[in-house]
Structure formats: C-alpha cells, structure tokens
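# A predicted structure for the sequence below; I have some questions about it.
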Amino acid sequence: MTDFDGQMRPLVADDLPRVIEIDENNTGRSRKDFFEKRVSAALKKPKQFVYIAYEHNGNMQGYLLARLQQGAFGGEETVAVVDDIGVSSEMQGRGIGRHLMNELTAIIQKKDIHEIRSQADWSDQNILHFFAAAGFQLAPRFIYERKADYMDRVVVEDDDEPLEIDFSDPSGDDSGALSRDQVPCRSLQQQDLAAIIKIDSKIMGYDRTSYYERKMDEILLESGIRVSLVAELDDHVVGFVMARVDFGEFGQTEPSAIIDTLGVDPGYAHKNVGSALLSQLMANLTVLRTDRVRTEVGVNQLALQGFLQNNGFGLAQSLSFTKAI
C-alpha cells in the first residue's frame, strides 16, 4: 500500500458516468439505473446523503455512496448506511477505499452521527476483508430472503406474533391464513402517509413522522418500480407494507425487492392483514419477474423471525455490518 496521493471531494452529477464506468469495470455488469436514481435523490435532498469522490491527477478514481437514516431499526438515532464503494482497477491496492471510509467518518462525526452500517455477500472475500480492516463488526441482525413467487398456502396463526415487521425496527404481524380476497390491498399513495404514521405510532408508542416522510419519498420517487401496498378494511387503511425493487443496493447485481416495513393496526391484529399484504406483494413481484425478496431483522426478534420463516423466508447468504464511531 502506498501513501495517499490525491484529494477527496463531494461527488457531483458530472461524476455519474465515471461512477458507472468504474462499477461496470469492477463487476462486469452495468447498474446505470441504480446510480442514476441515487445521484438524483442526493441532488434533491443533499442533507440525507454523503457522496464522496476520490480524484487523482484530475481524474475521478473512486467513490463512496452513503445514506443518512433516522428512525431505522426502531431507533431514534441517525446512522450512515453505505450503499456502495468503488475504486478504479488501476488504483486498487493503494488504500483508497480506506481513505474514502475515513472521509465518511470525518463527515458524519461533524454531523454527530456515531454509527455506519452496510451489508455484503459472505462469499465476497474482498469486501469482507475490507470491512474487517476498516473496523466493522458483524451487526446483531439477520438478513432474510425468499424467492419472489406466489404464496397461495395456509399459514398457521400465532397469537404471540407482533404487530409490525419493520426492518427499520420491528415488531411483527399476525401470520394467519392468506386472504388477499378477504383483505383488499392496493398500491400505496402519498395521501396514505398520515394513516401509516398513525398505525406506526400505535405500535411503537412514539412518533416517527420524519422517518416515514423520507421513506415515502424513497419508495415513491427513488425506487424504479412502485410495489408498496396498503390494506383496507371498514373503509380505512389498516395495514401497510413499504417495499421497493432495487437493482444495485449493497453491490447486488440482480434485481431484488427490499421490504422495509410491514405494519398492521393493533385493532386489526389476527385478521390476516399482514399475510394478505405479503401475499399480494409476492404476487405482484412474480408478475414483475423480480427474483428475490430481502429484509433485515434483529437477532432477538424471535417472533418476527418466526413470521418470516412461516412465510417461506430463510437466512440469506449475506451479512450485516456495523461500525461505531
């Protein structure tokens, strides 16, 4: 490893073609759509992102993309989530990735943020070694996934299951027999925000309006395909699933859906609302030919893990990482 030579600066819109080029050269596949949407979102709301470029001899040779999330995983603290980091092939082995991570650390410290999170495939030895060298540790969370296919089967209801599945925090939902016909589900719309916040407040016991405002923007404006749903009974929203189809997050090269949150009004627990939402989501994703569905859950959230397992999810071949700052 040689001494650091070059400069760090904010990544700008004009850097986008070079970011795409570096990534495609490293992975062998283009994630153009993913990077375009991420950069567009950062330009609209720069306070919610930290995008860093490494420049050497006037040429951009590396980048780091991170989101700032508050309210994720049920906490109230803001954390930095690294979506992607890349260094051009000709500059690899010079510690550039480490310097990019150090730059991120310095920036978020000034913002009073004290944790960095990310994910990686367990078979990607290069990134695993990088995270270890950068001081990351395994996070106390599991990543679950399942094939995106139809769920026309009966699931035994469990009275001990929680009310919200939030892979921003958690709780769970009942897992009764699937009932898309009995529990009507439709696409989530901007005007559903107030109902979602109300349901979440009942479950969590405190208000996460700012978190859901950002999540709504991400799902409705940044995601390539809108797949989030709400369930309605008695002429009002009684449950929701916030999900997105993403191509490229955490280095993934195949299109997959990410479930962020699934919540059910406590007054409608054990009425198959959660299972209906999940079943309808899987049916929609099957039509869209999305390959996998992924989500994240705390290691101590046993009821939530049981819900996922009862609905066909298993542990993914990916690991969740965290670094305290």
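Received, thanks. Numbering: from 1, shown residues only.

# can we go C-alpha only for contacts and neighbour counts from here?
Noted.

# so residue 2 sits right up against residue 94, yeah?
Yes: because the distance of 5.4 Å satisfies C-alpha atoms under 8 Å, residue 2 is recorded as touching residue 94.

# and those two? which has more neighbours close in?
Ranked by neighbour count (other C-alpha atoms under 10 Å), residue 2 and residue 94 place residue 94 first, with 15 against 8.

# any idea whether the more buried one is helix, strand or coil?
Classification of residue 94 using DSSP: H, G, I helix; E, B strand; the rest coil returns coil.

# contacting residues for it?
Counting by C-alpha atoms under 8 Å, 6 or more residues apart in numbering, residue 94 touches 1, 2, 3, 4.

# Ranking by neighbours, what's the top pick from those residues?
residue 4 (12 neighbours).

# residue ranges for the helices of the stretch 101-250 of the chain, please.
Ranges of helices in the stretch 101-250 of the chain, per DSSP state H, counting those that start in this stretch, are 125-133, 193-204, 209-217.

# just the ones you listed: most buried one?
helix 193-204 (a mean of 18; mean count of other C-alpha atoms under 10 Å).

# which other helices and strands contact the helix or strand containing residue 17?
Secondary-structure assignment from DSSP states H and E places residue 17 in helix 16-27. Judged by 3 or more C-alpha pairs under 8 Å, 6 or more residues apart in numbering; DSSP states H and E, the packing partners of helix 16-27 are helix 32-44, strand 59-70, strand 78-87.

# picking that back up, wait, which of the helices of the stretch 101-250 of the chain is closest to residue 306?
helix 193-204 (18.8 Å; C-alpha to C-alpha).

# which secondary structure elements does the closest one contact?
Using 3+ C-alpha pairs under 8 Å, 6+ apart, the elements in contact with helix 193-204 are helix 209-217, strand 236-246, strand 256-264.

# could you check the angle strand 236-246 makes with that helix?
If you take axes from the mean of the first three to the mean of the last three C-alpha atoms, to 10 degrees, helix 193-204 sits at 100 degrees to strand 236-246.

# another one to put next to it:
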Amino acid sequence: MAIEQLTIRALTRDDLPAVVAIDIEGRSRRDYVERRLAAALREPRLHAQFAASDAKGLAGYILARVLEGEFGRSEPGLRLEMVGVRPDARGHGAGARLFQVLTDWARRHAIRDAHTTATWRDAAMLGWLGAMGFRLAPSYVLDVSLDKDRRPVPHEGPVTLPRGHGPGAEVDFGAPQANDDERMASERPEVRAMRPDDLREIVRIDRGITGRDRGSYIEARLAEAMHDSAIRVSLAARRQGAIVGFVMARADLGDYGRAAPVAVVDTIGVDVGQSRRQVGRVLLEELFANLAALQIERVETLVASTHLPLLGFFQHNGFRPSQRLAFKRRLDA
C-alpha cells in the first residue's frame, strides 16, 4: 500500500467498530473510545482526532486532547492519547501521515508542543515516538496504587505531647509540636465535591500559587465534573466556612493503550495561608476514597523535575516513580 492511497479525514462515531478492532487485541476498550468520541463532539475545540482510510476501510487513527492548564501549564499543549494502525497497513507510513496532520492542526491552533507517556517496556511505541521526534520530557510520572492492602496512610505525628510525657514527666511547653500552626492542622478541613459557586475562591487560590488567572480553564474542568462525575472528580476543602484548597482529577479509562482504569491528578492547590496545615493530605485522602468507589485501581500525576516541593508532597503521600515515561515534542521545529 502506498501512502498516497490513504485518505485522511475526521474520525467519527461510525468508525467506532473499526477503531476497537484495531485496538489492543483481547482487551477491548470500546467504552473508552465511545466516551472519547462523545467528548470530542461536545467540546470540539479541545479535541483533535483523525482517521486514515484506504480501499479496505479504516487503516489507522490518532486522537489527541488540548491541554489548557493541567499540571500548572501556562500555554496550551497537545496530549497525544491514542494512535493505531491496522496490522496489514503497518510499515507504510500511515502513523507518520496521521501525526503530520495532527501537527498541522496544532499549529493552526497556536499549539507549540505535544506531550504523551508510554511504558518503558513498549519498545514498538518508544521507537515510533522517537521516529516522530519525541524526546524525554523534563518531568516525572508518579503513581500510587489504590489497592486496599497497599493504599497509603500518611503519617501525622501528635499535635502536642500528652500531659506528663515530656522529659522528666513534666508538661513540655517548649515541644516544637505545640504551636498554633500545628494546632490548626489538627482541625481537619471539610472536603466535599466542588460546586459552581466555589469557582471564585478556587481561582483566587490558584492565582496565589501560579501568579496567573486561569479562571477559564478551571471553569471548564468544573463544568466537566458536573457533566460526568464518573470521568472527573473535583473536590474542595473548607475550614471555618472558607475554601482553603482543591484538587481536580480525571478518570483515564483507556489513554496511552492502558486497559486498567487509572485516575490522573492534573490540578491541586492549597491557599498560601494554609501551608503545612495538612489540607493537601486530607484532599488526597478524600480523592482516593472517591476514586476507589469508581473502581479506579491507580492514581497518577505528572510533576516537573524542577518542582521539588511538589515532588516531595506527592512522595510523602505514597506516590512513587511510575513505569511510564513522559515525552515531549516541539511542534514549531
């Protein structure tokens, strides 16, 4: 088959059976692909998906989503989620042709880089990514299992020493634990699902952390959570009636060739005045409980290698280096 015989067009719902047939043998992800196509129709500006057709029908496909503010981003990017080519059409440049069309689409939408992840064991995918110009990204993929026997239980030391347990059995008023900040930490914040009327305070907290107004991004993700709570979970923490932190995660039900359900934490923030008061820890605890109820087995996130405080926070709460690697490719090169 010559590459000139391929016709590139938009992927549609009618292609669903053919996409599932090309996808990983023995591990049908029909539900994921169906949801993915529905999301693209609902939010076309955030999705790019193309099909390659030949005389036999669907020869290949590629799906990507626009990143707006995930993982602290300041400019839009493209998240490559799925790519597949029919076995008898492989080796003839169909994947490269699809990626080139995707790249052209991204440039027209002022998107300058593409991102993806792949397990280090997938030699075929790693080779294809290398051929397409992807390089290792300066980021770490971290994950944690939600298996009941391995679920992390963050340790928190005592807030004060009990009476009579200081040196010499006296009350130790000088113990470093007995300070106002740590007493505040003992007041566990209330965590609940994020609501539309939380938006203003969430944006304020995010602006205090990032120095940018990302209201449009947060509003869009909040609307997504309202529309489909089985795909996106967004939680807010309150203390004494005020919002002091938030976390946003989405269920990844098939991205990057995965068959097992995974959740991705893409945005988390704690009011700068509430640091070291366990707000982030409590948010993750509640998030893990919500995701476990959705039959999610593992939680993942992406952290820049230079963001040492955030790396420390996630590792302290049970996250460890994943078996997946992060890749990036500049699209203006």
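It's in. Just so it is clear, the structure is predicted and the values come from calculations on it, not from any experiment.

# right, so of the helices of the stretch 101-250 of structure 1, which gets closest to residue 309 of structure 1?
Nearest to residue 309 of structure 1, of the helices of the stretch 101-250 of structure 1 and by C-alpha to C-alpha, is helix 193-204 at 22.0 Å.

# quick one on the thing from earlier: make CSV from the helices and strands packed on helix 193-204 of structure 1 and add distance to residue 279 of structure 1 to it.
Formatted as CSV, those follow (distance: least, C-alpha to C-alpha, whole Å):
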stretch, distance to residue 279 of structure 1
helix 209-217, 21
strand 236-246, 11
strand 256-264, 12
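
# for those, which one sits closest to residue 90 of structure 1?
Distance to residue 90 of structure 1, taken as C-alpha to C-alpha, is lowest for strand 236-246 among those, at 28.7 Å.

# mean shift between the closest one and structure 2?
Strand 236-246 of structure 1: mean distance to aligned residues in structure 2 after superposition is 1.4 Å, counting by mean C-alpha distance after the TM-score superposition for structure 1.

# If you count neighbours, what's buried in stretch 77-92 of structure 1?
Using 16 or more other C-alpha atoms under 10 Å as the burial criterion, the residues of stretch 77-92 of structure 1 that qualify are 78, 79, 80, 81, 82, 83, 84, 85, 86, 87, 88.

# how much space between the counterpart of residue 236 of structure 1 in structure 2 and residue 249 of structure 2?
In structure 2, the residue paired with residue 236 of structure 1 is residue 242, using TM-score structural alignment. Distance, residue 242 of structure 2 to residue 249 of structure 2, by C-alpha to C-alpha, to the nearest Å: 22 Å.

# Those two: which is more packed in?
Shown here are residue 242 of structure 2 and residue 249; by other C-alpha under 10 Å, residue 249 has more neighbours (24 against 12).

# Could you find the closest non-adjacent residue to that one?
Closest residue in space to residue 249 of structure 2, ignoring its immediate chain neighbours: residue 265 at 4.2 Å, by C-alpha to C-alpha, 6 or more residues apart in numbering.

# which one in structure 1 is aligned with residue 133 of structure 2?
Aligned by TM-score structural alignment, residue 133 of structure 2 pairs with residue 135 of structure 1.

# Excluding sequence neighbours, find me the nearest residue to its match.
In space, and not counting its chain neighbours, residue 135 of structure 1 is closest to residue 323: 6.4 Å by C-alpha to C-alpha, 6+ apart.

# Tell me the residue in structure 2 aligned with that neighbour.
Using TM-score structural alignment as the criterion, residue 323 of structure 1 maps onto residue 329 of structure 2.

# can you tell me which of the helices and strands packed on helix 16-27 of structure 1 comes nearest to residue 182 of structure 1?
Of all the helices and strands packed on helix 16-27 of structure 1, strand 59-70 sits nearest to residue 182 of structure 1, with 35.1 Å by C-alpha to C-alpha.

# What range does the closest one cover in structure 2?
By TM-score structural alignment, strand 59-70 of structure 1 lines up with residues 57-68 in structure 2.

# can you list contacts of the matching stretch?
Here stretch 57-68 of structure 2 makes contact (C-alpha under 8 Å, 6+ apart) with 11, 15, 18-19, 22, 45-53, 73-86, 89, 94-95, 98-99, 102, 217.

# switch the cut-off to 6 Å
Stretch 57-68 of structure 2 is contacted from outside by 46-53, 76-86, using C-alpha atoms under 6 Å, 6 or more residues apart in numbering.

# circling back to that earlier point, alignment lookup: the residue nearest to residue 249 of structure 2 to structure 1.
Under the alignment by TM-score structural alignment, residue 265 of structure 2 pairs with residue 259 in structure 1.

# any idea how far its match lies from residue 93 of structure 1?
For residue 259 of structure 1, the distance to residue 93 of structure 1 - C-alpha to C-alpha - is 35 Å.

# one step back: counting neighbours, what do you get for the match of residue 133 of structure 2?
Residue 135 of structure 1, neighbours per other C-alpha under 10 Å, totals 12.

# And the one 4 residues further on, by the same measure?
The number of residues packed near residue 139 of structure 1 is 16, by other C-alpha under 10 Å.

# quick one on the thing from earlier: so can I have TSV of the helices and strands packed on helix 16-27 of structure 1 showing distance to residue 144 of structure 1?
Putting the helices and strands packed on helix 16-27 of structure 1 into TSV (distance: least, C-alpha to C-alpha, whole Å) gives the following:
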stretch	distance to residue 144 of structure 1
helix 32-44	22
strand 59-70	21
strand 78-87	18
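
# what's the distance between residue 155 of structure 1 and residue 274 of structure 1?
For residue 155 of structure 1 relative to residue 274 of structure 1 (C-alpha to C-alpha), the value is 11 Å.

# more neighbours, these two?
residue 274 (34 against 16).

# what does that one align to in structure 2?
Using TM-score structural alignment, residue 274 of structure 1 sits opposite residue 280 in structure 2.

# so when I look at that match, I'm seeing a strand, right?
No: assessed with three-state DSSP, residue 280 of structure 2 is helix; it does not lie in a strand.

# Tally up the residues packed near residue 229 of structure 1, please.
For residue 229 of structure 1, using other C-alpha under 10 Å, the count is 22.

# what separates it from residue 183 of structure 1, distance-wise?
12 Å.

# Kindly report the same for residue 107 of structure 1.
Taking C-alpha to C-alpha, one finds residue 107 of structure 1 at 46 Å from residue 183 of structure 1.

# So which of these two has more stuff around it?
More crowded of residue 107 of structure 1 and residue 183, by other C-alpha under 10 Å: residue 183, with 20 against 14.
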